[in-house]
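A.B. asks: Give the three-dimensional model of this entry:
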Amino acid sequence: MITTAAINALFALQKENAPALALTNAQERIEKLKRIVAYLKEYVADFQEAMYKDLRRAPLDTLAEMLMIKSEAEFAIANLPAWMRPHPVKTGLMSKGTKPYLIYEPKGVTLIIGPWNAPLACNLVPMVGSIAAGNSVIIKPSEFSEHTTAVLRQMIAALFPESEVALAEGDAQTATDLLALPFDHIYFTGSPQVGRIVMQAAAKHLIPVTLELGGKSPVIVDETADLNAAALKIAWGKCANSGQACVAPDYVLVQQSVHDAFVQKVKQAIQTMYNPDDKGIEHSEAFCRIINTRHFNRIAGLISDAVEQGATVADGGSANEADLYIAPTVLTGVTYSMRIMQEEIFGPVMPIIAYSNREDAAEKIKLLPKPLALYIYSSSRANMDYFLKFTSAGSTVINHNMIQAGVNPYLPFGGVQNSGMGRSVGMATFTGFSNQRSVVENPTGWRDFSTISLPPYSKFFRKMITYLFER
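C.D. replies: Sure thing, here's the model as predicted:
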């Protein structure tokens, strides 16, 4: 674990080097991004092995996560020269004759605090954006995904001097030490509870933050939905990474007339995807394990509490602590007084709640803080529009889930209020790590008419302002 003194020295080193990094041109930054892509390609097996050891993640799923990073870097490589150029803006009525534009300048020394559930993408995607913006970076990875952190350590050491990019390994105390420093931007991915701590620490130095949080992302399945497709996609969203994803469907609101049919189809979908050979879901290559005993017990406790308060285990419910395995579990008869409806599940447990009409569904969603994602399954345009109008979320997907985050570089991603602030992916990551500087060039000589607005005010200027206001 890095010491407090070492953290302070590392910060000072990057602070000293920040002005030089700020002056790097597009090609110099692009070369750094190309090195990242090349490293990912060369050491695929190392990353896959590490993720398997941490989460028993299927190699193909790790490759898909690495593809997100590669795509983000390649998008920045292709567009960075344009992003770094001045961006002209239109003039307003009172600024005619001037030349206004925006430039994106580096913020300086940036901090990325990453999670354990997607330790590659959630650390490296913002790193790509910060490097593209001309900053230095200190990454604090999660201590829980230790094998992946070890591979990240090797990668960062091989690609960058510590004055540009460095890893600060450690536990919560390390994060506390880092948050005490006056970084120029903080990018945090994690829970709303820890997000509040990050924001409080940042407020002491007025540090801008990007918070990619989570919360309880609801799913709505109305009476017009294709139940077979909905059940398959929602079951996948809940079971992918064993539900340990910030955009995972947390609970499902199903119109009461199709509730029972949907429950049966979800049970079938789970078997179809994760037990096709009837050897047991625990043997499925695609079904991960819980990260550690603490989270295993937390999730098991949510199930027990729900059952004790009257919920029914419609499917699953089995668990093996020694293997950190919790079977995909479907709960019905769930109420909002249960713990499982009061905290983010972050596990392969699906509470299903019946609703009467779309107004009822919208009101149920409003009982909880605004989510990172909202998923709508419907064939009714009127219902889709209603749910979009009368709910709020960081992102929404219609007739699928988990396809909005990190797969389209033109679509910014982020939360709202309790589920986060700021946006990332594509240019949004670059601008998040940049200071958007407004510049206005005023003409000189005979083209400069600005002096007519200076005291003493002429009759012409008085008439002009009066006319423009009253017209």
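
A.B. asks: switch to C-alpha atoms for all contacts and neighbour counts from now on
C.D. replies: Noted.

A.B. asks: What are the buried residues along the helix or strand hosting Asp177?
C.D. replies: Using DSSP states H and E, Asp177 sits in helix 172-179. Neighbour counts over helix 172-179 (16 or more other CA atoms under 10 Å) mark Thr174, Ala175, Leu178, Leu179 as buried.

A.B. asks: thought the second one was touching Ile139?
C.D. replies: It refers to Ala175. No. With contacts counted by CA atoms under 8 Å, Ala175 stays clear of Ile139, the gap being 10.1 Å.

A.B. asks: neighbours of Ala22, just the number please.
C.D. replies: Number of residues near Ala22 (other CA atoms under 10 Å) recorded here: 17.

A.B. asks: Please apply the same query to Val165.
C.D. replies: For Val165, the neighbour count with other CA under 10 Å is 23.

A.B. asks: contacting residues around the helix or strand hosting Asp46?
C.D. replies: For Asp46, the element it lies in under DSSP H and E is helix 44-55. Outside helix 44-55, the residues within contact range by CA atoms under 8 Å, 6 or more residues apart in numbering are 57-59, 62-63, 145-148, 151, 241, 288-291.

A.B. asks: The structure of the following sequence is requested for comparison with the preceding one:
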Amino acid sequence: MSERQKHFYNQGLTRDVYYRIQHLKRLKNVLLRYEDEICDALHRDFRKPVYETELSEFLIVLLELKSLIKNCKSWAKPRYVLPSLVNFPSVSKIYKQPFGSILIIAPWNYPFQLVMAPLIAAIAAGNTAVIKPSELTPNTASVLEKIIAEVFEPGYVDLVQGDAQVAKALLNLKWDYIFFTGSSRVGKIVYEAAAKHLTPVTLELGGKNPCIIDETAPLELSAKRIVWGKIVNAGQTCIAPDYLLVEEGIKDKLLLALKTELQRALGSDPKKSPDYARIINNSNFKRLKALLEDQQVLYGGDSDALENYIAPTILDMGMLDPDIAFNELPEVLQDEIFGPILPVLTYKNQEDVQDWIEKYDKPLAVYLFSKNKKLKNKILNELAFGGGVINDVVSQFLNPRLPFGGVGNSGLGSYHGKHSFDTFSHNKSMVHKATWIDLNIRYAPYSKKLKIFKRLRKYF
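C.D. replies: Next comes the predicted model:
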């Protein structure tokens, strides 16, 4: 925590719920004034379509703001719980206490939403915050800096711009909580830095999200939903379907449906479509371009380095082999793609699907298109993953009443709605003991009390 943050927090202003709500309302009004500028900044950073910004960034932030403004007061109240008979007579309560100073390190792929959503919750819970936006989206970071300066006093919320070295310097400081969104590789670095000070963390990471389609799925509707989830933000979404596992008998029909839907959504030349974003920078463009080498391209594959453009691309990866060693897989099947490339694997037996998915670390999301109840229950009960959807993709993120987060290598902790408020609050347990009576059974000397204690403990 910086000295400025410490001084501000020690004044106790953020412990006042009305002070928090006042700033959240002010933030909402300022965001509405900056709405067009935010959309323009995202378009300049990587040609993100205005509609996608409104849907996947601005709307989500507004919904979080409305929820936290409405519920902040009630969520912050002490909660009574049933007291223990051991403590008779007493009252037991759980108090929501702010952690203190929060460090929020945000990614580039949703550079507005993934700054604002955790910030709003941190403020609602009574904390101060320092934000480190991504240096890869400088236009969005610049707008965020103006918004923060207009809404919050210095020391309440501060925004720090810079590259990875700035992030490293921030991580060397002592914080009361760290909220990080990004890759699993960097997440491990953040976790290691936090461990030096025993700082609690939320890590929102990623993984190889499988999407399973069996012969009972409605193919045209499935293709429509899969294509949307893959082309939003040009595939640069942590919960996008990473690869498809398609039952052998429906492979050809599904591939035709996917191609038809891509042409319907973006036209015959996606590069000319105003509804398709670009890859964030040349480094990521080259990484994605390399994944296409020596692969069987069924659709797309076009690219333009000058625009960091890669067309939505479908790859035929053949029949899955659950016995193949992980290091023998082509690179496109090893790491999270994070781009508009969709490998398609075919399977014969449903038993092979689970073995294949379990080759990888636990994914952030799993998607299943099927009417088969037995298969649905098998996926739900036997696979470990952060969250998922049956017969759709990505939409688990859109319900603020559902906690969002990964498990294992795909993340630690969760947030959204009340889950966000709880994430940034310490549950302080208190027992208020009465003084009008004091039962003698717990005090020494203990002679002759053991039998009484054993008779009474069944009521505890």
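
A.B. asks: And the helix holding Asp46 of the first structure, how far out from the chain middle?
C.D. replies: Chain-centre distance of helix 44-55 of the first structure: 21 Å, with CA atoms, centre = their mean, to the nearest Å.

A.B. asks: what's it aligned against in the second structure?
C.D. replies: With TM-score structural alignment applied, helix 44-55 of the first structure matches the range 35-46 in the second structure.

A.B. asks: Now do the buried residues in the matching stretch.
C.D. replies: Neighbour-count burial for stretch 35-46 of the second structure flags Ile38, Cys39, Asp40, Ala41, Leu42, His43, Asp45, Phe46 (criterion: 16+ other CA under 10 Å).

A.B. asks: ditto for stretch 31-45 of the first structure
C.D. replies: Neighbour-count burial for stretch 31-45 of the first structure, with 16+ other CA under 10 Å as criterion, is recorded at Lys32, Leu33, Ile36, Val37, Leu40.

A.B. asks: Neighbours of the closest residue to the third one other than its chain neighbours, how many?
C.D. replies: Looking back up the chat, that one is Ile36 of the first structure. Of all residues not flanking Ile36 of the first structure in the chain, Leu159 sits nearest, at 7.4 Å (CA to CA, 6 or more residues apart in numbering). Using other CA under 10 Å, Leu159 of the first structure has 16 neighbouring residues.

A.B. asks: Leu159 of the first structure matches what in the second structure?
C.D. replies: Residue correspondence, TM-score structural alignment: Leu159 of the first structure in this structure matches Val151 in the second structure.

A.B. asks: for that match, what are its contacts?
C.D. replies: By CA under 8 Å, 6+ apart, Val151 of the second structure lies in contact with His23, Arg26, Leu27, Val30.

A.B. asks: Let me know the closest of those to Leu82 of the second structure.
C.D. replies: Ranked by distance to Leu82 of the second structure (CA to CA), these are led by His23 at 34.6 Å.

A.B. asks: now the residue positioned nearest the centre of the first structure: how far from Arg437 of the first structure?
C.D. replies: With distances taken as CA atoms, centre = their mean, Glu212 lies nearest the centre of the first structure, 4.3 Å away. Noted for Glu212 of the first structure: a distance of 24 Å to Arg437 of the first structure, by CA to CA, to the nearest Å.

A.B. asks: Kindly state which residue of the second structure is aligned to Val349 of the first structure.
C.D. replies: Per TM-score structural alignment, Val349 of the first structure is aligned with Ile341.

A.B. asks: quick one: the closest residue to that match other than its chain neighbours from Leu245 of the second structure, how far?
C.D. replies: Spatial nearest neighbour of Ile341 of the second structure, chain neighbours left out: Thr313 (4.8 Å); criterion: CA to CA, 6+ apart. The gap separating Thr313 of the second structure from Leu245 of the second structure is 16 Å, by CA to CA.

A.B. asks: likewise Leu412 of the second structure?
C.D. replies: Using CA to CA, one gets 27 Å for the distance from Leu412 of the second structure to Leu245 of the second structure.
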